[in-house]
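# using only what follows, build the 3D model:
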Amino acid sequence: MTAYAELRAQLDTLATEAHRPELADIDRLSTLDIARTMNAEDATVPAAVAARLPQIAVAIDAIAPRMTRGGRLIHAGAGTAGRIGVLDASECPPTFNTDPAQVIGLIAGGPSAMLKAVEGAEDSKELAAADLAALALTADDTVIGISASGRTPYAIGAVEYARTRGALTVGLSCNPGSALAAAAEHGIEVVTGPELLTGSTRLKAGTAQKLVLNLISTITMIRLGKTYGNLMVDLRASNEKLRARSRRIVALATGAPDAEIETALTATGGEVKNAILVILAGVDAPTAAELLSTSQGHLRAALAAKSATTT
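Okay, here's the model as predicted:
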């Protein structure tokens, strides 16, 4: 069997690559009917993710304590999967005030692959190992290999290398019985089925990957104390919109008047969490910073600690 024939045989076994004969005439439908068909397909994705929530929760509960100890969360994938991983990582600093080195997205072929495919990059386990070696992995790090097919060498190679360094590993794929899930400690297989366009896994599979990474990064950050209730109290106000959002979040958390909010934000250098603590605990900015440091950044714990000292 030639290499081409072997690859074709492998693709024939993947649910994400299956052909949908019933959609063979989709190009003859009206634009509205195509949109309705595609939207109906997309609506099946949340249920596929829901079926894997127990596995996702177990993975998060393993990731969070490692990150509390200073570990990093690293997404690794090729093509669409890699781009989704980079997107999730890039959104963490402005949303949760994380250091850019705390959540990292690796894409096969490097940053240029975000805009243009790098031929052959996804086929190299060695490239994944080299990319991770440059980060000097530790046992507190987590590597999430992402691949719709679950057979992409770059994603599998990332997980395999991470395991040799003692890092926690998660394999996120969209096919059952995948090599990626088997290679990782935590296999998450969100089975989204055949795509509207045969093999175009940027569709349902890509949406599923985005939803799962949203779950993992967001809930992990909640566990790290980056939120207060459902308020993003650790956001980084890097532009005018975010500065306005900062004031609104402090107002929602405290009910304080605008003048008091502005004073607290100015005193704390614009740090939302600190400003809330200044207002609710009645402390100055240095004391708020000390309380949060002692509480590992958890606002509820800092408020409880202050309350305990005054009762």
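# going forward, measure contacts between C-alpha atoms and count neighbours the same way
Fine.
# can I assume residue 75 sits in a helix?
No - read with DSSP: H, G, I helix; E, B strand; the rest coil, residue 75 is strand and lies in no helix.
# and it, how far from residue 49?
18 Å (Cα to Cα, to the nearest Å).
# higher neighbour count, the two?
residue 75 (30 against 22; other Cα atoms under 10 Å).
# do you have the strands of the stretch 51-200 of the chain handy? List them.
73-77, 103-107, 142-147, 168-173, 186-189 (DSSP state E, counting those that start in this stretch).
# okay, these, which one's buried deepest?
strand 142-147 (a mean of 31; mean count of other Cα atoms under 10 Å).
# elements contacting it?
strand 73-77, helix 79-96, helix 153-164, strand 168-173 (3 or more Cα pairs under 8 Å, 6 or more residues apart in numbering; DSSP states H and E).
# any idea how far it is from the chain center?
10 Å (Cα atoms, centre = their mean, to the nearest Å).
# over to stretch 288-301?
On Cα atoms, centre = their mean, the centre of stretch 288-301 falls 25 Å from the chain's centre.
# what about that stretch, start to end distance?
Terminal-residue distance, stretch 288-301 (Cα to Cα): 12 Å.
# just the residues contacting that stretch, thanks.
By Cα atoms under 8 Å, 6 or more residues apart in numbering, the surrounding residues in contact with stretch 288-301 are 224-228, 273-275, 277-278, 302, 305-306.
# list the buried residues for it?
Buried residues in stretch 288-301, counted by 16 or more other Cα atoms under 10 Å: 288, 289, 291, 292, 295, 297, 298, 299, 300, 301.
# over to stretch 301-311?
301, 302, 303, 305, 306.
# and for the residue nearest to residue 123 when sequence neighbours are not counted, the neighbour number?
Distances taken as Cα to Cα, 6 or more residues apart in numbering place residue 153 nearest to residue 123, at 5.1 Å, with adjacent residues excluded. Applying other Cα under 10 Å, we find 24 residues neighbouring residue 153.
# also this sequence, please, to line up against the first:
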Amino acid sequence: MRNMERNRGHIATEQRHPNTTGLDALTTSECVELLAVDHRDAITAVQNASESIAVLVDEVVNRTGRLIYIGCGTSGRLGVLDAAECPPTFQADSGKVIGIIAGGDASLRTSSEAKEDVFEGAHEELNKLELNDQDVVLGITAGGTTPWVHGGLSLAKSKGAFTALLTCAEVPCACDHVIHLDTGPEPLTGSTRLKAGTATKLTLNIITTTYFTKIGKVYGNYMVDLKATNDKLMDRGIRIIEALCNISRDEARALLIDSHKDVKAAIVMHHKSVTREEALDLINDAGGHLTQLL
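As a prediction, the model looks like this:
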């Protein structure tokens, strides 16, 4: 019977790392240090891809639709994680950044590697989203060859969405844009949850942080679109208001409570001497950008 599996030995993430061939013989301290040092390559890879990452962010900013991550295994989990962190960090709508993983939410805890070989595997979930030309779909696959991801990108492209691939391998892709993170071989051969995963997580953090900064969710380096829903966020909100309004902590707390714990509204209420409702109207008129109001 003819073998059906593809030889992926030429892909960098599948190759043997020349500096870690004796990994199993190291002491615990030596192993920890080696793995930590090797992860420096993840930072370098992301820095080298910064212009390519910026192109993707500009596409998301310039479109009115959604940013949709699709991936399998570690790549899929990282996409779901980044999407889940956007609402509490930026008070973003949960439908603005969406993470889809092969096998569904169950795959966040239990691996389902076989799913990634199905080219049409992502189609059902993507069709539910009714993709259009204002959406951006980012396929995430460290090794670059995952059929589930490429199939999803193919469908998204046919629907008019802007499509991109985030990968740590040099591979062909029939999409609109490729972000290549050149992390090289893994210290544990083929284990892309290591520095490839680290570089991927960092890149996703950068994409969404830059995106939400560009659309007014950030003022200076403060996350001003913050809803104080617990003690930690209440404290953070108070300190942001203190700094941006130059008032005491007690005054900032009272202002935050009057704004229904909406930091951005509280700041505008103080600077414009308006009610909460008036502040919200001003914020809306400014497209959410405090820079236009302060």
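# any idea what the TM-score is?
Taking TM-score structural alignment, normalised by the length of structure 2 as the basis, the two superposed chains have a TM-score of 0.96; 294 aligned residues with a Cα RMSD of 1.4 Å.
# rewinding a little: out of the buried residues of stretch 288-301 of structure 1, the closest to residue 165 of structure 1 would be?
residue 297 (28.5 Å; Cα to Cα).
# now do the end-to-end distance for stretch 85-94 of structure 2.
By Cα to Cα, the extent of stretch 85-94 of structure 2 from end to end equals 9 Å.
# what span of structure 1 lines up against that stretch?
Stretch 85-94 of structure 2 lines up with residues 91-100 of structure 1 when matched by TM-score structural alignment.
# stretch 214-229 of structure 2 now?
Against structure 1, stretch 214-229 of structure 2 falls on residues 223-238 (TM-score structural alignment).
# so the residue nearest to residue 123 of structure 1 sits against residue 122, correct?
Yes - at 6.2 Å, residue 153 of structure 1 and residue 122 qualify as touching, with contact defined as Cα atoms under 8 Å.
# on average, how far is the longest helix that structure 2 contains from the matching bit in structure 1?
In structure 2, assigned by DSSP state H, the helix with the most residues is helix 195-214. Once fitted to structure 1, helix 195-214 of structure 2 is off its aligned match by 0.5 Å on average (mean Cα distance after the TM-score superposition for structure 1).
# again with stretch 40-47 of structure 2
Mean deviation for stretch 40-47 of structure 2: 1.0 Å (mean Cα distance after the TM-score superposition for structure 1).
# what residues does that stretch touch?
181, 182, 183, 195, 196, 198, 199, 202, 203.
# how about 6 Å then?
Defining contact as Cα atoms under 6 Å, 6 or more residues apart in numbering, one finds that stretch 40-47 of structure 2 is touched by 181, 182, 183, 195, 199.
# swap in stretch 48-67 of structure 2?
Counting by Cα under 6 Å, 6+ apart, 96, 97, 134, 135, 136, 137, 179, 207, 211 sit against stretch 48-67 of structure 2.
# so what corresponds to the third one in structure 1?
Matched across to structure 1, residue 134 of structure 2 falls on residue 140, judged by TM-score structural alignment.
# so which residue is dead centre in structure 2?
residue 204 (3.0 Å; Cα atoms, centre = their mean).
# just give me the match in structure 1 for that one.
That one, residue 204 of structure 2, aligns with residue 213 by TM-score structural alignment.
# skipping adjacent residues, who's closest to that match in space?
residue 88 (6.8 Å).
# now do that neighbour against residue 100 of structure 1, distance only.
With Cα to Cα as the criterion, residue 88 of structure 1 and residue 100 of structure 1 are 12 Å apart.
# who's more crowded, those two?
More crowded of residue 88 of structure 1 and residue 100, by other Cα under 10 Å: residue 88, with 21 against 14.
# export the buried residues of stretch 288-301 of structure 1 to JSON lines and tack on secondary structure?
Below are the buried residues of stretch 288-301 of structure 1 laid out as JSON lines (three-state DSSP):
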{"residue": "288", "secondary structure": "helix"}
{"residue": "289", "secondary structure": "helix"}
{"residue": "291", "secondary structure": "helix"}
{"residue": "292", "secondary structure": "helix"}
{"residue": "295", "secondary structure": "coil"}
{"residue": "297", "secondary structure": "coil"}
{"residue": "298", "secondary structure": "coil"}
{"residue": "299", "secondary structure": "helix"}
{"residue": "300", "secondary structure": "helix"}
{"residue": "301", "secondary structure": "helix"}
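# now the equivalent of residue 120 of structure 2 over in structure 1, nearest residue through space, not along the chain?
When structure 1 is aligned by TM-score structural alignment, residue 120 of structure 2 is paired with residue 126. Spatially, and ignoring its direct neighbours in sequence, residue 126 of structure 1 is nearest to residue 157 (6.8 Å; Cα to Cα, 6+ apart).
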